[in-house]
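Asker: Fold the stuff below for me.
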Amino acid sequence: MSHRYLILGLLTERPMTGYDIKKQVTVSLSAITNASYGILYPTLHKLLEVGAVEVNEIPQRGRPSKKVYRITQAGRDELASWLRQPAAADQVKTDQLDDFLFLGEMSLDGGLRPVAGVLAIAAAAQRIGIKGLVVPADNAREAAVVKGLAVYGFKHISEVADFLNEPGRYNPLQVDGQAELTRSRFHGLDLKDVKGQAHARRALEIAAAGGHNLIFVGPPGSGKTMLARRLPGILPPLSFSEALEVTQIHSVAGLLKDKGSLVSDRPFRSPHHSASGPSLVGGGSFPRPGEISLSHRGILFLDELTEFKRDVLEFLRQPLEDGHVTISRTRQSVSFPAQFTLVASTNPCPCGYFGDTIQPCTCKPKAREQYWAKLSGPLMDRIDLQVAVNRLKPEEITQQPMGEDSVSVRERVQVARDRARTRFQDDTPRCNAEMQSRHLRQWCPLDNATRNLLEGAIRKLGLSARATDRILKVARTIADLAGDENLQAHHVAEAVQYRTIDRMQ
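Answerer: The predicted structure follows:
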C-alpha cells in the first residue's frame, strides 16, 4: 500500500497531526511498512495541493502552530475509487472471499510486495480453519510449508482478481517441508580439532544430550570459545515441528535468508557483550523477538559473560526457567518462545589466570570477589554444567593426537535423546533439562547410597533446591548416555563435580 492511501485511510478515522499519523503507523503497521517524517510530510503536502486533505493550524503560546490534517470529500472519493478498483462488481467475484486470508503489501501500481511474519500468520490461519492464503509471490514458498493450507502466490493485484473470478485455473503451491528440512544439515566446526580437554569435551556431550546450560571457566587461550562453537555440530537435527517453530520466529524477525525453505539447523546466536536488555529479550513498539527467542531450540552463546552488564544478564532468569519471554506494551502483550541452551564462557578473575598452572594470578581476593559478584546466585543456579578449562601444556599441544570427531559424539547424543524421548512419551519435556519436579520424582528415584552422597554435596556446597534439581537432571542425562535405566551414585557424583563455580566460592 502506498503512503498516500495509508494516510487517507487513517484520516477517515479522525483528524490527526503528522506526529499522530507517524505514531499510528508505528504502533499498528510497523510489521508491513515504515513512516518516517521524511516520507509523511511530502505526501501530506501533495495531498494538500490536490485538495484531498485540508489543514487547520492551531496557535500555541511560545511554540510553532500545531497543524491538524483532515480528509476532505475529494480525499474520501479518491480513497473509495482506489478501494473499488480490484473489486468492482463486474470484475471480481466475491463468493471466495470468506474462505481466504489475503496478506501482503500493495504498491501504487498494484504490484504485491513481500512482508515479514508470513509463516507465523499462515500457521495461525491453518489452526483457526481458514481454507487458503493469498500472498505475494515472494512469500508463497514460505507460507506453503504449513500443511493443510492452500497457498497461492501472485505478483500483481490483477492476478488476484483473476484468481477470484476463475479459481479453478490455479493450483495451490506444494512444498514438501520435510524435504526442505533434510536438504541441509550442519557441516560446521568439528570437535576433532580440539586437542585434549577430555573433561570439557565430556561436559559438552552431556549438554548436547540433555539440553543443559553450560559455562566454561578458564584462562585466555584455554579453548573455551573453540569448544563452545563446536556444540552445534553434536546436537541432534531439528524435528519438523521444531524447525517450523524456529522458522516462524525468524520470519517474524525478518531474518529468513531463503523464504522458500525451513530453517534446517539449530540456531547459534552470539551477541556482543555490549548488548542491551531489549536486544536480548526483544522489544519495539511492535514487539519483535530478541536474541533469546532467536535462539529457540538452539544455542545462545555469551562469550566473556562477566563483561555483560549485570542487569542485562538478569533478563535471562525468567526465560531460562519458563521457556518463553513476554514483552508488555501499553496496547498489547506478546509472548515469544525461548527454549534455548545457554552456553557461556568467562575468565576466572580480572587478570584471567586464577588457578592457572602456567601463569600466576595477579588479582587480590577482593578483586576476584567483585568480579564474580557480577553474576547473581539465581542466575548461576540455572547453569547446570560449570566447567573449569585449563590451558594445555606445550608438550600436550605438540604431542597429543586429534580428538574424537563430532559425528561419533553426535551419534551417542542422538541415542541418549531417543532414550529420553521414549521415557517421556507424550509428556511435555523434549529433553532432560526441561523436566519439572514431578518428572524428577518419577524418573530419578535415589537409593540410600546415592541420596547420602547428594545430601553431603548439598551441605558442603550450600546448594539451593534449584541447583539440586539441576544436578539430578544432569545425572539423568549421564545415565542415559551410559544406557542405564536407574540413577546410580556415580552418575550423581559426576553431575556434582560440574558445579565448579559453587566449589570456587
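
Asker: drop to CA atoms for contacts and neighbour counts, all remaining ones
Answerer: Noted.

Asker: would you list every one of the helices in the stretch 1-150 of the chain?
Answerer: For the stretch 1-150 of the chain, the helices defined by DSSP state H, counting those that start in this stretch cover 3-11, 18-29, 37-49, 73-84, 118-127, 137-144.

Asker: I'd like those helices written out as CSV, with distance to residue 301 added.
Answerer: Below are those laid out as CSV (distance: least, CA to CA, whole Å):
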stretch, distance to residue 301
helix 3-11, 41
helix 18-29, 32
helix 37-49, 38
helix 73-84, 49
helix 118-127, 26
helix 137-144, 28
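
Asker: So which of the ones you listed has the densest surroundings on average?
Answerer: Comparing the helices of the stretch 1-150 of the chain by mean neighbour count (mean count of other CA atoms under 10 Å), helix 137-144 comes out on top with a mean of 24.

Asker: Second chain to compare with the first, below:
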Amino acid sequence: MPIGRTHAVSLLGLRGAIVEIEADISANLPSFVLIGLPDAALGEAKDRVRAAATNSGCALSHHKITVNLSPAALPKHGSGFDLGIALAILAADGAIDAASIDRVVHLGELGLDGRLRPINGVLPAVVAARAAGFGTVMVPTGNAQEAGLVPGIRVVAAASLLDAVIWHGGEFDAVPVEPILRAVPDAPADDDTDLADVIGNEDSIAALLVAAAGGHHVFMLGPPGAGKTMLAARLPGLLPDLDAAAALEVSSLRSLCGLPVGSALARRPPLESPHHTATSAALIGGGSGMIRPGAAARASHGVLFLDEAPEFPSSVLDALRQPLESGVISIHRANAVAHFPGSFQLVMAANPCACGQYGARDSECTCTPMSRRRYLGRISGPLLDRIDIQLRVQRITSAHVRLADQTPRLSTADARARVLEARAVAGARLASTPWSLNSQVPGTWLRSARMRLGPTTTASIDRALERGGITMRGYDRVLRLGWTLADLDGSSVPGADHIGRALYLRKAMSS
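Answerer: Below is the predicted model of the structure:
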C-alpha cells in the first residue's frame, strides 16, 4: 500500500516547525504504533483517532498501522496532530486522495464522536504554515475565525473528521454535526481611565510621558495612597496603537495561552499585572511539558506592572534582567530552547519600607534604618540599574484637591498625541538603524563620533560617573532619556538642560 503523507505544526515557544506525518499500513497483526517523540497527550492520539474514525463511519484498517512524525528528533506536544494522523492513515488505506492531503496543513483535536475540537496556538501555527510556503490549512470550525486573521493563506474549516474526509475526496455520505465552538469573547470594555484623573504629582505625570515617548522602564517609590498604581494603569493609554506585526505577535501569544482572540487582531498595548506571589514560571514562562509564556511575554509591546515589587521573591525579579537587556525571553530545557518576545515596558512600584510611611509628610515610620534597607534590598542593584526612570511619588495634600478644578490637567488623548509626535521624531532619526525607540539604542551608538554630545552638554553625567553616582550602564540610559526629552521638546539635539533633567529622572528616588 502507498504511504499517506500530510503535515501539521509543532510549536516551540512562539515559533512553529512543520511536522510531516507519514502513515504506513502493513499486513501484520492489528496494532497502532506512533513514533517520533510524542508526549503523553500525543501518544493517546492512537485511541482518539481510532474511536473517532469508527464513529464517523470511516473506520481505520485492522492491519498494523505505523505513524511517523518527522523530524523524529523534534519533541512534539499536544493533541493538535489528531486530524493529520487520521487523514494520513485513511490516505494510506486509499480512502481519500493522498495528493490532496499532502498539500494541506492539518490542525485539530478529535473527539471520540469524530467532531473536531478547537486547540490553543492556532494563530502562530497558521503563521508558521504560511512561512513554510503552504497555501491551505484545515482547522476546526471553532478556530476558523482566529486562523482567518493571518493574511495570504486559505483557511478550510471542518466541523468533524467526516467533513475533512469528504473535502479530500472521500466517498462518504455527509452527516450534519453541530460544531464545537469556543466561547465568544466579550467585547473589550472601554478604557475609562484618563491621565486627567491624576491630581497633583506633576513630576510623576511628566515622567510617565517621557516613559511612553521613549519606551523607558519606570520604578516608583512612595507611601501607600500616593497614586503609584493609578499612574501605572494609565501608561498603556499613552502608548500608540500596535502596528500589524506587533498586533499579530500579541494576538499569537493570547492564542498560545488559550485566551480568546476574537475577530480582529489586538491593536492596543496589553497590560499585565501579576500578583506578588507569582513564581518564575508564572512571570517568565515555563512548564515541564509544553513551554508556556508567562506574564512578561504576554505583556510584550505593552506594560508589565509589578505592584509591591519588594514582596516578589528576589529570584523571580532577577529573572527579568536578561529580557530587559535583550528583549527576548529564552527558556531552556534539556531537549529544547523556547523563545518568546520580551519587549515590554517594566513598571515597578514599592513602598519605602515595610510599614510604608517612611518619608510621608503626614505619618511617622516605625521601621528601623536596617529594616528599611533590608526591605528595599529585596530588589537587586543590577535590576534597578536597568530601570531608566526612578522617582519618588508623594501623597497629595488638601491644597492639591482644592486646586484640582482650577488647574488644567493633561488628558490621555493630549498626552498620546505628544507621544506620537516624539516617537515620529525618534523614528526619523533612527530610520537607517535596527531600532525604533530611544530605549532600544545601545550606548555605543549614542557615544559614537556621529552622535556624541559636547562635553559642556554631558558635564553633569560625566561628574556623576567619575564620582560613582552612576554606572556606565546608567550613563548610557541617561543619554537615552536625554534624547527622549529633546524629542518631546522638539529639539534636534539634547542640551545640557535635557541631560540634567534626565539625570534627575534617573536619580530622583535617591535624592
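
Asker: So after superposing, what's the score?
Answerer: TM-score of the superposed chains, computed with TM-score structural alignment, normalised by the length of the first structure, equals 0.79; 434 aligned residues with a CA RMSD of 3.1 Å.

Asker: between the helices of the stretch 1-150 of the first structure, which gets nearest to residue 307 of the first structure?
Answerer: Closest to residue 307 of the first structure of those is helix 18-29 (CA to CA; 33.6 Å).

Asker: Let me see the ranges of the helices in the stretch 151-300 of the first structure.
Answerer: Under DSSP H, counting those that start in this stretch, the stretch 151-300 of the first structure gives helices at 157-165, 177-182, 198-210, 224-228, 240-252, 277-281, 291-294.

Asker: most tightly surrounded among the ones you listed?
Answerer: Scoring the helices of the stretch 151-300 of the first structure by mean neighbour count under mean count of other CA under 10 Å gives helix 291-294 as the most buried, with a mean of 28.

Asker: what span of the second structure lines up against that one?
Answerer: Aligned using TM-score structural alignment, helix 291-294 of the first structure spans residues 295-298 in the second structure.

Asker: now that stretch, how far from the chain's geometric center?
Answerer: Offset of stretch 295-298 of the second structure from its chain centre (CA atoms, centre = their mean, to the nearest Å): 5 Å.

Asker: After superposing, tell me the mean distance of it to the first structure.
Answerer: Stretch 295-298 of the second structure, aligned to the first structure and superposed, deviates on average by 0.7 Å (mean CA distance after the TM-score superposition for the first structure).

Asker: Quick check: chain neighbours aside, which residue is closest to residue 445 of the first structure?
Answerer: Excluding the flanking residues, the one nearest residue 445 of the first structure by CA to CA, 6 or more residues apart in numbering is residue 487, at 7.0 Å.

Asker: Could you do residue 385 of the first structure as well?
Answerer: Nearest to residue 385 of the first structure is residue 214, by CA to CA, 6+ apart, at 4.6 Å.

Asker: Give the aligned equivalent of that neighbour in the second structure.
Answerer: Aligning on TM-score structural alignment places residue 214 of the first structure opposite residue 218 in the second structure.

Asker: ok, its match to residue 297 of the second structure distance?
Answerer: Between residue 218 of the second structure and residue 297 of the second structure the distance is 18 Å, computed by CA to CA, to the nearest Å.

Asker: Same question for residue 141 of the second structure.
Answerer: Using CA to CA, we find residue 141 of the second structure at a distance of 28 Å from residue 297 of the second structure.

Asker: Quick one: closest of the helices of the stretch 1-150 of the first structure to residue 473 of the first structure.
Answerer: Smallest distance to residue 473 of the first structure across the helices of the stretch 1-150 of the first structure (CA to CA): 32.6 Å, for helix 118-127.

Asker: which residues in the second structure does that closest one match up with?
Answerer: Helix 118-127 of the first structure corresponds to residues 122-131 in the second structure, going by TM-score structural alignment.

Asker: I'd say residue 298 of the second structure and residue 253 touch.
Answerer: Yes: with contact defined as CA atoms under 8 Å, residue 298 of the second structure counts as touching residue 253 (6.2 Å).

Asker: List the residues that are in contact with both of these two.
Answerer: Overlap of the contact sets of residue 298 of the second structure and residue 253 (by CA atoms under 8 Å, 6 or more residues apart in numbering) is empty.

Asker: count of neighbours near residue 401 of the second structure?
Answerer: Neighbours of residue 401 of the second structure under the rule other CA atoms under 10 Å: 12.

Asker: what about the strands in the stretch 1-150 of the second structure?
Answerer: Assigned by DSSP state E, counting those that start in this stretch, the stretch 1-150 of the second structure shows strands spanning 4-12, 15-26, 31-35, 64-70, 105-106, 109-110, 116-117, 136-140.

Asker: now these in JSON lines, with distance to residue 197 of the second structure?
Answerer: Below are those laid out as JSON lines (distance: least, CA to CA, whole Å):
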{"stretch": "strand 4-12", "distance to residue 197 of the second structure": "43"}
{"stretch": "strand 15-26", "distance to residue 197 of the second structure": "41"}
{"stretch": "strand 31-35", "distance to residue 197 of the second structure": "60"}
{"stretch": "strand 64-70", "distance to residue 197 of the second structure": "57"}
{"stretch": "strand 105-106", "distance to residue 197 of the second structure": "50"}
{"stretch": "strand 109-110", "distance to residue 197 of the second structure": "48"}
{"stretch": "strand 116-117", "distance to residue 197 of the second structure": "45"}
{"stretch": "strand 136-140", "distance to residue 197 of the second structure": "46"}
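
Asker: Which of the ones you listed sits closest to residue 433 of the second structure?
Answerer: Minimum separation from residue 433 of the second structure across the strands of the stretch 1-150 of the second structure (CA to CA) falls at strand 15-26, 25.2 Å.
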